[in-house]
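> Sequence plus the predicted model coming up.
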Amino acid sequence: MKFIKPLLLSAALLIPFSAQAGGHGDHSKKMANDIVHVAASAETFSTLVAAVKAAELVDTLKSAGPFTVFAPTNDAFAKLPAGTVESLLKPENKDKLVAVLTYHVVPGKVSASQVVNLDSAVTVQGDSIDISVKGQDVMIDNAKVVKADIMASNGIIHVIDQVILPNMTPKTAYLDMDKVNPIR
């Protein structure tokens, strides 16, 4: 419950951002405020948006959903080992990129008040993410939720400070997980 106060503060800080994704008006306006549009309207998600485009997931994330996206910032992507993002964006690595991105998406619309009552959630990728509350921080695997409840017409976005990675099978592993996620 200690998380609720910071969460409300985060929500208050997001009012100008979420107002543009508010879902008021006609149906075409609602569709324009989908998860992709909301993310693309914030410079802090430019790497994520580029990755979603490279993975050809734009139409999926513009669909009716609903989806909950744990969205890493540009700074989160910058924490990956040098060359990782560039490598993932190559056409020959599309399957790996799709796996990483869909690991950040949970089916359904899960608000912050619901997230704090969970200990895990199954992602679109198929693996489960761990969810925990540590003091006043909500953790998704090893990433901290830094902003919550950014509303979109087809779901909700929670901003995280690190890229979270699924357990990759040996034939799809592409980087040393211990170097990227030392807490795992």
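All right, it came through fine.
> only C-alpha atoms for contact and neighbour calcs from this point on.
OK.
> Need the contact partners of the top strand by length along the chain.
For the chain, the strand with the greatest residue count under DSSP state E is strand 143-152. Applying Cα atoms under 8 Å, 6 or more residues apart in numbering, the contact partners of strand 143-152 are 7, 10-11, 14, 17-18, 21-23, 33-35, 38, 111-112, 137-139, 156-164.
> hey, where'd the strands end up in this protein?
Counting by DSSP E, the strands of the chain are 67-72, 105-107, 120-122, 128-134, 137-140, 143-152, 155-160.
> Let me know which of these is tucked in deepest.
Of the strands of the chain, the one with the most neighbours on average (mean count of other Cα atoms under 10 Å) is strand 67-72, at a mean of 26.
> Please name every helix or strand in contact with that one.
strand 105-107, strand 155-160 (3 or more Cα pairs under 8 Å, 6 or more residues apart in numbering; DSSP states H and E).
> And those: which comes nearest A64?
strand 155-160 (8.4 Å; Cα to Cα).
> any residues touching the closest one, and which ones?
By Cα under 8 Å, 6+ apart, strand 155-160 touches 34-35, 65-73, 76, 108-112, 140, 143-151.
> how far off strand 143-152 does it point, in degrees?
150 degrees (axes from the mean of the first three to the mean of the last three Cα atoms, to 10 degrees).
> was I right about A39 contacting V49?
Yes. Using Cα atoms under 8 Å, A39 makes contact with V49 at a distance of 6.9 Å.
> Enumerate every residue touching the residue nearest to V85 when sequence neighbours are not counted.
Closest residue in space to V85, ignoring its immediate chain neighbours: F77 at 7.1 Å, by Cα to Cα, 6 or more residues apart in numbering. Counting by Cα under 8 Å, 6+ apart, F77 touches T47, V85, Q162, V163.
> ok, structure two:
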Amino acid sequence: MRTLNYLSKLSLVAFLFLGLNAFAQDSSKTLTANISSASDLSEFYGLLETTKTVNLLNDGNSYTIFAPVNDAFESLIQEKYVNMPSGENKLRAITTYHILEGSWTLEKIQNKIKEKGGRTMVKTVEGTPLTFSDNEEGNLIVVDHLGRANVVISSENQSSNGLIYKTKSILLPAR
């Protein structure tokens, strides 16, 4: 019985490890190379290409990206009173609203949250800040300008020029 319990726990740990590392990126590749190779980020990569934000991400600087998974685009369509804007300028604003300058590790974000008493704001490349906090389960939460809470569903994934986090929702800046 004790062996079975041990094997069950070992299997669970292995499953969680494999699941969390399913998005393991090649840290020698750029942010855009890693995003383009992640099948569940193809919609976001398409947005990066359409808005020519890939050029920004390949400018030699370091960035942190909160990349919405493909399901986030479908979920936005389902939301009441919220639509995906059209037009190149608005789409570029949305895309750059998902990007912070520099490498913001999970530890760095959580330290800022603690320093600021439970939440902190960080300016995006778009110019409007995102608000970061933790929920009761210890998940990192990103709140956009419209007050929509967004759960970060993967830990930082290292690229040669920054970090990528996957999120459940699309972040929307002020219109």
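Sure thing, it's come through. Computed from a predicted structure; not experimentally measured.
> By neighbour count, which bits of whichever helix in the first structure runs longest are buried? Give me those.
What stands out as the longest helix in the first structure, according to DSSP state H, is helix 4-19. Across helix 4-19 of the first structure, burial judged by 16 or more other Cα atoms under 10 Å covers L7, L8, S10, A11, L14, F17, S18.
> Kindly report the same for stretch 85-98 of the first structure.
In stretch 85-98 of the first structure, counting by 16+ other Cα under 10 Å, buried: V85, L88, L89, N93, K94, K96, L97, V98.
> what's the span of that stretch from first residue to last?
13 Å (Cα to Cα, to the nearest Å).
> ditto for stretch 101-108 of the second structure
Using Cα to Cα, the two ends of stretch 101-108 of the second structure sit 13 Å apart.
> So which bit of the first structure is that stretch matched to?
Aligned by TM-score structural alignment, stretch 101-108 of the second structure falls on residues 107-114 of the first structure.
> circling back to that earlier point, would a markdown table of the helices and strands packed on strand 67-72 of the first structure with distance to Q125 of the first structure be doable?
Below are these laid out as a markdown table (distance: least, Cα to Cα, whole Å):
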| stretch | distance to Q125 of the first structure |
| --- | --- |
| strand 105-107 | 8 |
| strand 155-160 | 17 |
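> how about those strands, which one is nearest P81 of the first structure?
strand 155-160 (17.7 Å).
> In the second structure, which residue range corresponds to that closest one?
Using TM-score structural alignment, strand 155-160 of the first structure pairs with 162-167 in the second structure.
> The matching stretch vs the first structure, mean deviation?
Stretch 162-167 of the second structure differs from its equivalent in the first structure by a mean of 0.5 Å after superposition (mean Cα distance after the TM-score superposition for the first structure).
> And for the closest residue to K30 of the first structure other than its chain neighbours, the neighbour number?
Spatial nearest neighbour of K30 of the first structure, excluding adjacent residues (Cα to Cα, 6+ apart): G23 at 4.8 Å. Using other Cα atoms under 10 Å, G23 of the first structure has 20 neighbouring residues.
> could you check the distance from G23 of the first structure over to I35 of the first structure?
G23 of the first structure sits 11 Å away from I35 of the first structure, going by Cα to Cα.
> intersection of neighbour lists for the two?
A152, S153.
> The first structure: which residue goes with V152 of the second structure?
Aligned partner of V152 of the second structure by TM-score structural alignment: V145.
> Dead centre of the second structure: give me the residue that sits there.
F66 (2.2 Å; Cα atoms, centre = their mean).
> tally of neighbours for the closest residue to Y103 of the first structure other than its chain neighbours?
Leaving aside its chain neighbours, Y103 of the first structure sits nearest to Q125 (4.9 Å; criterion: Cα to Cα, 6+ apart). A count of nearby residues for Q125 of the first structure, using other Cα under 10 Å, gives 16.
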